[in-house]
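Novice: please work out how this folds:
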Amino acid sequence: MTHRDNAGSVGSLKFVTFLVALSPVLLLLGARVQLQDNGYDGILIAINPQVPENQNLITNIKEMITEASFYLFNATKRRVFFRNIQILIPATWNANNYSKVKQESYEKADVIVTDWNGVQGDDPYTLQYRGCGKEGRYIHFTPNFLLNDDLIAGYGSRGRVFVHEWAHLRWGVFDEYNNDKPFYINGQNQIKVTRCSSDITGIFVCEKGPCPQENCIISKLFKEGCVFIYNSTQNATASIMFMQSLSSVVEFCNASTHNQEAPNLQNQICSLRSAWDVMADSADFKGSLPWKGSELPPPPTFTVTQAGDKVVCLVLDVSSKMAEVTF
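Specialist: Down below sits the predicted model:
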């Protein structure tokens, strides 16, 4: 969206114009992410200027996207992958023969890397506010998430996490879990675990260890202190929007695997439709056929650019009429 401030006049001041030389992307929409021949071009990942310099961030971002590209390719039945990625590093980092920025800016990035002091902690998330099937604003990662390998055990590999978030950003699908309501009563008055698909297995754990489900239920309410622990070994292949950390999960839920009863955002916002159903209606899927042949696509290519300093120019009227004006 183009933003323009119109200068006005005050008293005898004929005109005072402030011209700010910023990145052109603030004045123009700039290049959008494009899907061509099954590959995404033009994705911008930007590191916040307040993030301390760490070359491992660049390395881990590249590894994350490379893994994500192949995981996404298989999860979408050979439909899409990541071809070209641009990483924008701050001007505050030391120069290292990086290309200089052209039209890119942190404010317009598809993925941002910055610290977060809110309740999310290091949780990756995607800013979504336009509804089902609509693109989100950006994906957010903290530097700690990208650097701390100890977090992989809980979230799964970074490439899998990126695909989960990309589905939020690009196709407007939503989470299939619900931390606030991990259990629900189904149509047969049975307490079930909020999950997608229902084929994902696990065990109930009471205060003293594993226990049968009935030990966790009191008058159709879930007993405080009980939890459901998912088995590390699964046969279920879906779903990425539920728990991408499970090694068996390599697909999005479709019409045959989607759990319409689960009280999650995907059902609430997308009118009980599966993630795959929503994705199939997107322009990406309607306008592309599966990748030809049996080979895998090439790994992504990366361009690292460095932001430049912003220049502020002050243009004043210095005519004789301005002689008595003091700044």
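Novice: alpha carbons only for contacts and neighbour counts from here, please
Specialist: OK.
Novice: regarding this structure, what is its longest helix?
Specialist: Looking across the chain with DSSP state H, the single longest helix is helix 55-75.
Novice: by contact count, what packs against it?
Specialist: The helices and strands touching helix 55-75, judged by 3 or more CA pairs under 8 Å, 6 or more residues apart in numbering; DSSP states H and E, are strand 81-82, helix 143-147, helix 158-171.
Novice: next SSE downstream of the second one?
Specialist: Using DSSP states H and E, the helix or strand that follows helix 143-147 towards the C-terminus is helix 152-155.
Novice: equivalent analysis for the first one, please.
Specialist: Secondary structure here is assigned by DSSP H and E; on that basis, the next helix or strand after strand 81-82 toward the C-terminus is strand 84-89.
Novice: which helices and strands sit right next to that next one?
Specialist: Packing contacts for strand 84-89, counted by 3+ CA pairs under 8 Å, 6+ apart, involve strand 39-41, strand 43-47, strand 301-306.
Novice: what angle sits between the second one and strand 301-306?
Specialist: Here the directions of strand 43-47 and strand 301-306 differ by 40 degrees (axes from the mean of the first three to the mean of the last three CA atoms, to 10 degrees).
Novice: now the helices and strands packed on strand 84-89 as TSV including mean neighbour count and distance to residue 158?
Specialist: Putting these into TSV (neighbours: other CA atoms under 10 Å; distance: least, CA to CA, whole Å) gives the following:
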stretch	mean neighbour count	distance to residue 158
strand 39-41	19	19
strand 43-47	24	15
strand 301-306	18	17
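Novice: please convert these to CSV, extending it with distance to residue 72.
Specialist: Below are the helices and strands packed on strand 84-89 laid out as CSV (distance: least, CA to CA, whole Å):
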stretch, distance to residue 72
strand 39-41, 11
strand 43-47, 15
strand 301-306, 16
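Novice: and the longest helix of the chain with strand 43-47, angle?
Specialist: Angle of helix 55-75 versus strand 43-47, following the same axes, to 10 degrees, is 150 degrees.
Novice: check which residues of helix 55-75 are buried.
Specialist: 57-58, 61-62, 64-75 (16 or more other CA atoms under 10 Å).
Novice: closest to residue 35 out of the helices and strands packed on helix 55-75?
Specialist: Closest approach to residue 35 among the helices and strands packed on helix 55-75 (CA to CA): strand 81-82, 9.1 Å.
Novice: output the contacting helices and strands for that closest one.
Specialist: Identification of packing neighbours for strand 81-82 by 3+ CA pairs under 8 Å, 6+ apart yields strand 39-41, helix 55-75.
Novice: who are the packing partners of the shortest one?
Specialist: Using 3+ CA pairs under 8 Å, 6+ apart as the contact criterion, the secondary-structure elements in contact with strand 39-41 are strand 34-36, strand 81-82, strand 84-89.
Novice: what's the angle from the longest helix of the chain to strand 84-89?
Specialist: Using the same axes, to 10 degrees: helix 55-75 against strand 84-89 is 160 degrees.
Novice: let's compare: structure for the following, please.
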Amino acid sequence: MMEESGIETTPPSTPPPSTIGTSVAAATSAIFTPVPPVLPNPVVQAPIAGIGSSITFPEEPEDPRVHTMHDEGSAGGIWGFIKGVAGNPMVKSVLDKTKHSMETVITTLDPGMASYIRTGGELDIVVTSIKEVKVSAVRDAFQEVFGMAVVSGEDGQSNIAPQPVGYAAGLKGAQERIDSLRRTGMIHEKQPAVSVENFIAELLPDKWFDIGCVIMDDPVHGIRLEAFTQATPVPLEYVQQAQNLTPQDYNLRWSGLSVTVGEVLERSLAHVSRTDWHVAFTGMSRRQMIYSATKALAGMYKQRLPPRIL
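Specialist: Coordinates of the predicted model:
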């Protein structure tokens, strides 16, 4: 209190001490937050060189094919690289598919090229005829089954009637064509050969059919197979005409007739050829029939050949 000025003053009071810091500290110490333990990483094996951290990353396994191709390429230069690439199964598959696609395009644009593309390989077949209807059918069938084959024709002869009658006569005629080529030296005695002989047979009373006999003879592997084409109906009247035109004293009458059914049909019907009258009666050519039977025969032949020939 100041008495000189006559004014009485009161000194300011001291503020009470603050408890905020104490309260926060107490609250903080009262709340306990658990800290999870630090577990070691199972993939960590060793620290990376030059880095203090102990964290490492798993290494991926190396592909041995990469090293193989690299080694071959380094060892042989460009040729080694080409050899390594060509030996890759995936690349080989792509090349084979490309080759097949190109062949398909070529043969589609020009079907006549198929026989040239597929001619070759180890399989060599001789057909006992020079008629294209037989040779081309056999060639296409064997090349379809084997992929590649050399098929040629030689003119084989038989000692039976021009129009064989019955299965036995047809089979004998086909075999004699092979025997004649071997006997005259036209083909080697071990040469695989295919022979085709058509005959007629009365399968039902007064119902005659034309059938083709196809035989395969491979002396080297001891394989002999027979197959037959589908039966084509022949009207009875045309068979009777062929019988009437054959002399009674015909020396080969035991095996058939001297006049073929095709000759009779050609004389009797307009626009019908003696060599391929089947298409006029069934809509299917004789070549197609021979091809179908020969393809089945080629499939059986392939199953019986040793693996090295395939």
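Novice: what's the TM-score once they're superposed?
Specialist: Scored against TM-score structural alignment, normalised by the length of structure 2, the superposed chains reach a TM-score of 0.26; 137 aligned residues with a CA RMSD of 6.3 Å.
Novice: what's the angle from the longest helix of structure 1 to helix 158-171?
Specialist: Using the same axes, to 10 degrees, helix 55-75 of structure 1 lies at 70 degrees relative to helix 158-171.
Novice: show me where structure 2 has its strands.
Specialist: Per DSSP state E, structure 2 carries strands over the ranges 124-127, 150-153, 163-164, 193-204, 207-218, 223-228, 232-234, 256-257.
Novice: residue 288 of structure 2: neighbouring residues, count only.
Specialist: Using other CA atoms under 10 Å, residue 288 of structure 2 has 15 neighbouring residues.
Novice: how close does the residue lying closest to it once chain neighbours are set aside get to residue 210 of structure 2?
Specialist: Using CA to CA, 6 or more residues apart in numbering and skipping residues adjacent in sequence, the residue nearest residue 288 of structure 2 is residue 137, 7.1 Å away. Relative to residue 210 of structure 2, residue 137 of structure 2 is positioned 18 Å away (CA to CA, to the nearest Å).
Novice: in contact with residue 313 of structure 1: list those residues for me.
Specialist: Residues near residue 313 of structure 1 by CA atoms under 8 Å, 6 or more residues apart in numbering: 18, 19, 20, 21.
Novice: again, only this time at 10 Å
Specialist: Contacts here follow CA atoms under 10 Å, 6 or more residues apart in numbering; on that basis residue 313 of structure 1 touches 17, 18, 19, 20, 21.
Novice: and residue 109 of structure 2, by the same measure?
Specialist: By CA under 10 Å, 6+ apart, the contact list for residue 109 of structure 2 reads residue 103.
Novice: likewise for the one 5 residues further on?
Specialist: Contacts for residue 114 of structure 2 were tallied using CA under 10 Å, 6+ apart; they are 103, 104, 106, 107, 108, 140, 143, 144.
Novice: can you select the buried ones among those for me in PyMOL?
Specialist: Buried residues among those (16+ other CA under 10 Å), as a PyMOL selection:
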select buried, resi 103+107+140+143+144
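Novice: I figured residue 198 of structure 2 hits residue 170, correct?
Specialist: Yes. With contact defined as CA atoms under 10 Å, residue 198 of structure 2 reaches residue 170; the gap is 6.2 Å.
Novice: and the helices in the stretch 151-300 of structure 2?
Specialist: Counting by DSSP state H, counting those that start in this stretch, one finds helices in the stretch 151-300 of structure 2 at the ranges 167-183, 236-245, 261-268, 278-282, 286-304.
Novice: for residue 20 of structure 2, find the nearest of the ones you listed.
Specialist: Among the helices of the stretch 151-300 of structure 2, the nearest to residue 20 of structure 2 by CA to CA is helix 286-304 (101.2 Å).
Novice: and the closest one, what does it pack onto?
Specialist: The contact analysis (3 or more CA pairs under 10 Å, 6 or more residues apart in numbering; DSSP states H and E) places helix 286-304 of structure 2 against helix 132-146, strand 193-204, strand 207-218, strand 223-228, helix 278-282.
Novice: which strands or helices does the helix ranked longest in structure 2 pack on?
Specialist: Assignment by DSSP H gives helix 64-86 as the longest helix of structure 2. For helix 64-86 of structure 2, the packing partners by 3+ CA pairs under 10 Å, 6+ apart come out as helix 89-109.
Novice: so the helix it packs on versus helix 64-86, what angle?
Specialist: Using the same axes, to 10 degrees: helix 89-109 of structure 2 against helix 64-86 is 30 degrees.
Novice: sorry, back to before: take the helices and strands packed on strand 81-82 of structure 1 and lay them out in JSON lines including distance to residue 82 of structure 1.
Specialist: Formatted as JSON lines, these follow (distance: least, CA to CA, whole Å):
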{"stretch": "strand 39-41", "distance to residue 82 of structure 1": "5"}
{"stretch": "helix 55-75", "distance to residue 82 of structure 1": "5"}
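Novice: relative to residue 168 of structure 1, which of those is closest?
Specialist: The closest of these to residue 168 of structure 1 is helix 55-75. By CA to CA, the value is 13.1 Å.
Novice: who touches both of residue 198 and residue 170 of structure 2?
Specialist: Counting by CA under 10 Å, 6+ apart, the common neighbours of residue 198 of structure 2 and residue 170 are 163, 164, 211, 212, 213, 214.
Novice: give me the nearest residue to the second one, chain neighbours excluded.
Specialist: Across the structure, with CA to CA, 6+ apart as the measure, the residue nearest residue 164 of structure 2 apart from its sequence neighbours is residue 256 (4.3 Å).
Novice: could you report the separation of that neighbour from residue 207 of structure 2?
Specialist: Taking CA to CA, one finds residue 256 of structure 2 at 17 Å from residue 207 of structure 2.
Novice: the two: who's more crowded?
Specialist: For residue 256 of structure 2 versus residue 207, neighbours defined as other CA under 10 Å are more numerous around residue 256 (23 against 13).
Novice: quick one: contacts of stretch 298-305 of structure 2?
Specialist: Surrounding stretch 298-305 of structure 2, the residues in contact under the criterion CA under 10 Å, 6+ apart are 138, 141-146, 194, 216-218, 221-227, 292, 294-296, 309-310.
Novice: now list the buried members of those.
Specialist: Buried by 16+ other CA under 10 Å: 138, 141-146, 194, 216-218, 226-227, 292, 294-296, out of those.
Novice: so what's the residue count around residue 242 of structure 2?
Specialist: By other CA under 10 Å, 19 other residues sit near residue 242 of structure 2.
Novice: cool, residue 267 of structure 1 as well?
Specialist: Neighbours of residue 267 of structure 1 (other CA under 10 Å): 22.
Novice: likewise residue 209 of structure 1?
Specialist: For residue 209 of structure 1, the neighbour count with other CA under 10 Å is 10.
Novice: try residue 196 of structure 2
Specialist: By other CA under 10 Å, 27 other residues sit near residue 196 of structure 2.
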